[in-house]
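Enquirer: I'll drop the sequence and a predicted model, then ask my questions.
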Amino acid sequence: MRNEKVDNKLNKIRQVRQPYGIYMGGISIVVFPKVYPTSELSELICECMDDPNFGIRKGDRVLDYGTGTGFLAVQAALRGATVVATDINPYAVKCAEENAHLHSVSSRITIREGDGFSPLRSDEKFDIIVAELPWDCAHAEDVVELSMYDPEFHMRKILFKNALEVLQPHGRIFMTYARFIQQRYPIEQFGESFIYRVVRERVIKGEPHYAYLINPAPAINLRTASTES
């Protein structure tokens, strides 16, 4: 459903006429007009990237699903990962390219425009998928609104339908979710073949938000491994 807070945020995004800079997660990034600005929520994913048990290891392949400004793609590349970043918004693609250039990690990040998993090659596999998805389920008028509204939960359904095909054995997903959305649309309903665990929590503007570590269920991992061997 439409959300007043979300609509107010969209109005602010539409008023932007020039690129501007923000500092987040220890780095500066530029935000282009018509692009959703990186928020404090992204820092929860950065904390997951640094976790000694399940975080990024040098040489990991990472998919940044819905990259926006490219903030998470840059953070993953700075930690030694090779990244594919996708977004349906052409303005976001240009913004992500600029931020990769600013941090001298363009050689480690491939940025592609397209819907869902369509920009991916059939042979691509990833150790980690990072996903900061739109807030709520509602109709979106354009690519700007698609940064905050996910009609029919299109992005979520594509992610959980296809993740097993693109994740390496023992691959994992880092995903953020707000408590008020979890109460209405539990994340677990989108994929029954996964194990969901809250690994980070932060109150942002009075509302609890979570970072989930999502792993394929053990039986799925065993089946995938035997298929590939």
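Expert: Right, received. Where do you want to start?
Enquirer: Going by C-alpha atoms from here, please, whenever you check contacts or count neighbours.
Expert: Will do.
Enquirer: Doesn't Tyr212 belong to a strand?
Expert: Yes: Tyr212: assigned to a strand according to DSSP: H, G, I helix; E, B strand; the rest coil.
Enquirer: now the helices for the protein?
Expert: Using DSSP state H, the helices found in the chain span residues 4-15, 42-49, 71-78, 90-102, 154-166, 179-184, 218-228.
Enquirer: what would those helices look like in CSV with distance to Val62 and mean neighbour count?
Expert: Converted to CSV, the helices of the chain look like this (distance: least, C-alpha to C-alpha, whole Å; neighbours: other C-alpha atoms under 10 Å):
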stretch, distance to Val62, mean neighbour count
helix 4-15, 28, 13
helix 42-49, 11, 20
helix 71-78, 7, 27
helix 90-102, 15, 22
helix 154-166, 11, 17
helix 179-184, 25, 12
helix 218-228, 18, 13
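Enquirer: ok, and here's another one to check against it:
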Amino acid sequence: MIPDEDFIQIKEVPGPTKEEIRCLVMCKAQISSDDTVVDVGCGSGGLTLESAQRAGKVIALDKNPEAIDITRKNLEKHGYSSEIQLMEGDALVIIEALHSFDVLIVGGSGGDLPLIIKQGYEKLKKNGRIVITSILLETRVEAVNALKKMRMTPDVVEVNIAKGKLTERGTMMMGRNPITIISAVKDLKYPVGID
């Protein structure tokens, strides 16, 4: 995993997703060198870059042009600029135009999470994986409900991480925002979702 401090960051763009969370997301995503990964709401490019180290192809989306720019800079910094397709715009429009893929990672949805999950599900290959990260309680509920509508079985993990900060007297543990990781695998017993 790339340390958090090795990412270029700007205050206008969230991220990168913290190192420990990236590690868990990569475990849930089970990305192989044959996989095509779509990263929705790429932000600073933390999950895009980690996916690039594992996947055959990565497509990173964000509607914020500054996010696309900072993701590009982080990819270039780590030597991955040519292998990644960066696309600025509405995720629903972009996903609709894509061919099938193996992994859908959603870090930001602009309020369209249920539709992104439904559209992503339709494009997922057999045994394709969806992984969603959430800091908002409402997003967690939306993700679980949307996956269940697609007849997927959500795996829900809430992660609370504290990092040690050295002080004169000792090590003080500093809490980070709790993150929920919701993931599921496409089961072809149920080829379409329930409306």
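Expert: All right, it came through fine. What you are looking at is a predicted structure, and each value in this text was computed from that prediction instead of being measured.
Enquirer: follow-up on the earlier one: of all the helices of structure 1, which lies closest to Glu124 of structure 1?
Expert: Closest of the helices of structure 1 to Glu124 of structure 1 is helix 154-166, at 6.4 Å (criterion: C-alpha to C-alpha).
Enquirer: and the angle for that closest one with helix 218-228?
Expert: With axes from the mean of the first three to the mean of the last three C-alpha atoms, to 10 degrees defining the directions, helix 154-166 of structure 1 sits at 50 degrees from helix 218-228.
Enquirer: The alignment partner in structure 1 of Ile105 of structure 2: neighbour count?
Expert: By TM-score structural alignment, Ile105 of structure 2 lines up with Val130 in structure 1. Here the number of neighbours of Val130 of structure 1 (other C-alpha atoms under 10 Å) works out to 26.
Enquirer: Quick check: Val130 of structure 1 vs Val83 of structure 1, distance?
Expert: 10 Å (C-alpha to C-alpha, to the nearest Å).
Enquirer: Common neighbours of those two, please.
Expert: Common contacts of Val130 of structure 1 and Val83 (C-alpha atoms under 8 Å, 6 or more residues apart in numbering): 62-64.
Enquirer: In structure 2, which residue is most central in space?
Expert: In structure 2, the residue lying closest to the centroid (C-alpha atoms, centre = their mean) is Ile105, at 3.5 Å.
Enquirer: ok, back up a step: now the helices of structure 1 as a markdown table including distance to Asp123 of structure 1?
Expert: Listed next are the helices of structure 1 as a markdown table, based on distance: least, C-alpha to C-alpha, whole Å:
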| stretch | distance to Asp123 of structure 1 |
| --- | --- |
| helix 4-15 | 36 |
| helix 42-49 | 24 |
| helix 71-78 | 20 |
| helix 90-102 | 22 |
| helix 154-166 | 8 |
| helix 179-184 | 33 |
| helix 218-228 | 13 |
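Enquirer: out of those, nearest to Ile173 of structure 1?
Expert: Here helix 154-166 is closest among those (C-alpha to C-alpha), at 8.6 Å.
Enquirer: quick revisit: what's near enough to touch the residue nearest to the centre of structure 2?
Expert: 29, 37-40, 130-132 are the contacts of Ile105 of structure 2 under C-alpha under 8 Å, 6+ apart.
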